[in-house]
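1. Requesting a structural model of the entry that follows:
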Amino acid sequence: MGKLKRRRTKKIEEIDNEIKNAVNEYKNEPNRYVMISKKIGKGFTSKQIRQRWLSHLDPSICHEELNEDEKNYIIEWVKDYKNNNSSDKICWTKLISEMNSKFGKLRSENKGIE
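-> Below you'll find the model as predicted:
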């Protein structure tokens, strides 16, 4: 691994740690991601910080690969959802909630079927 890559990885880890600490510090604040953005600076928007937290840093997120049961559930859920809704938009947050109830694993919105 080159020096630049090591520095970049270390910098990301440092920023991630700052975000984790700040989320804990501002956990009861209504605009916590805005406050965190201002606190850590470094040019990250509140939206970027929120996305980083929800996709990677939140300790309640399961990062394991989806198993076959979960993959099949998603496929069937999407089919049913499309049949019962006129919109082409899929409510991923509803799917995530239902998967958490069914499988006991909270997944990121960005977790895809590979």
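2. Could you use CA atoms for every contact and neighbour count after this?
-> Will do.
3. Enumerate residues external to the longest helix seen in the chain that contact any of its residues.
-> Counting residues, the longest helix in the chain under DSSP state H turns out to be helix 3-25. Helix 3-25 has contacts (Cα atoms under 8 Å, 6 or more residues apart in numbering) with 32-33, 36, 40, 49, 53, 57-58.
4. let's go with 7 Å and repeat that
-> 36, 40 (Cα atoms under 7 Å, 6 or more residues apart in numbering).
5. how about it: buried residues?
-> Across helix 3-25, burial judged by 16 or more other Cα atoms under 10 Å covers 15-16, 19-20, 22-23.
6. Packing partners of the following helix or strand past it?
-> Sequence order places helix 32-40 as the next helix or strand after helix 3-25, per DSSP states H and E. In terms of contacts (3 or more Cα pairs under 7 Å, 6 or more residues apart in numbering; DSSP states H and E), helix 32-40 is packed against helix 3-25, helix 46-52.
7. Following element in sequence after the shortest one, please.
-> Proceeding C-terminally, helix 46-52 gives way to helix 68-84 as the next helix or strand, assigned by DSSP H and E.
8. I would like the residues contacting that next one, please.
-> 88, 113.
9. what's the spacing between it and its chain's center?
-> In terms of Cα atoms, centre = their mean, to the nearest Å, the centre of helix 68-84 is found 20 Å from the chain centre.
10. Let's see this one next, to set against the first:
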Amino acid sequence: MRSKAFYFTEEDDNMIIKHMKTYGKFTNRFVIISGLLNEKFTCSQISERWRNYLNPELCKDDLGYYEKVIIDHEVQKFLMKGDKIKIRWRKVIRELFRLFGKLYSENKVKNYWNMKYRKGKREVETKILFI
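-> Reported below is the predicted structural model:
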């Protein structure tokens, strides 16, 4: 039985990387890998681990000025549609890859945006307090 808290060991990570080399092109690759790991992790957990940490194509560099501008622009397109909750992060990441040839992790892109959003919200609240 799976625990709600999950921790990936180095051995687990190595197994996921190894199996992604074999099953990476399959549409149900994470389901297959979950089965090969005796369902120690859900396919969603494995997918998230791959997208944010293990994929060797991930760019480990910090986001540059122009990457941040594109993230802001892409997120604004979703917000203008009224999709505050439904920001399609994978589409934002795909656009960054198309323009800059760098694959950033979903966490890196989301962390940048959320930090900027919270900072802006705090600044507005501070201005209201001092009026």
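11. got the angle between the longest helix of structure 1 and helix 32-40?
-> Calculated by axes from the mean of the first three to the mean of the last three Cα atoms, to 10 degrees, helix 3-25 of structure 1 forms an angle of 130 degrees with helix 32-40.
12. residues in contact with the residue nearest the centre of structure 2?
-> The residue lying closest to the centre of structure 2 (Cα atoms, centre = their mean) is Glu106, at 1.6 Å. Contacts were defined as Cα under 7 Å, 6+ apart; by that measure Glu106 of structure 2 touches 51-52, 89.
13. Specify the helix with the largest residue count in structure 2.
-> Using DSSP H, we find that the single longest helix of structure 2 is helix 106-129.
14. which of the residues in that helix are buried?
-> Neighbour-count burial for helix 106-129 of structure 2, counted by 16+ other Cα under 10 Å, picks out 106, 108-110, 113.
15. that older thread, what about the residue nearest to the centre of structure 2, distance to Ile87 of structure 2?
-> From Glu106 of structure 2 across to Ile87 of structure 2, the span is 12 Å (Cα to Cα, to the nearest Å).
16. go on, Lys121 of structure 2?
-> Taken as Cα to Cα, the span from Lys121 of structure 2 to Ile87 of structure 2 is 18 Å.
17. What distance do you get for the residue nearest to the centre of structure 2 to Glu74 of structure 2?
-> Glu106 of structure 2 is 14 Å from Glu74 of structure 2, by Cα to Cα.
18. Residues contacting stretch 40-59 of structure 2, please?
-> Residues from elsewhere that reach stretch 40-59 of structure 2 (Cα under 7 Å, 6+ apart): 2, 17, 30-31, 34, 102-107.
19. Val69 of structure 2 matches what in structure 1?
-> Mapped onto structure 1 by TM-score structural alignment, Val69 of structure 2 lines up with Asn72.
20. again with Leu58 of structure 2
-> Using TM-score structural alignment, Leu58 of structure 2 sits opposite Ile61 in structure 1.
21. burial of the residue mapped onto Arg107 of structure 1 from structure 2, as a residue count?
-> Aligned counterpart of Arg107 of structure 1 in structure 2: Tyr104 (TM-score structural alignment). Neighbourhood size, Tyr104 of structure 2 [other Cα atoms under 10 Å]: 24.
22. what sits against Tyr104 of structure 2?
-> Neighbouring residues of Tyr104 of structure 2 by Cα under 7 Å, 6+ apart: 58-59, 93.
23. who wins for most neighbours among those residues?
-> Ile93 leads the contacts of Tyr104 of structure 2 on contacts (other Cα under 10 Å) with 23 neighbours.
24. what lines up against it once you look at structure 1?
-> Per TM-score structural alignment, Ile93 of structure 2 is aligned with Ile96.
25. Give me the mean deviation of the helix or strand where its match lies from structure 2.
-> Secondary structure from DSSP H and E places Ile96 of structure 1 in helix 92-103. Averaged over the aligned pairs, helix 92-103 of structure 1 sits 1.1 Å from structure 2 after superposition, using mean Cα distance after the TM-score superposition for structure 1.
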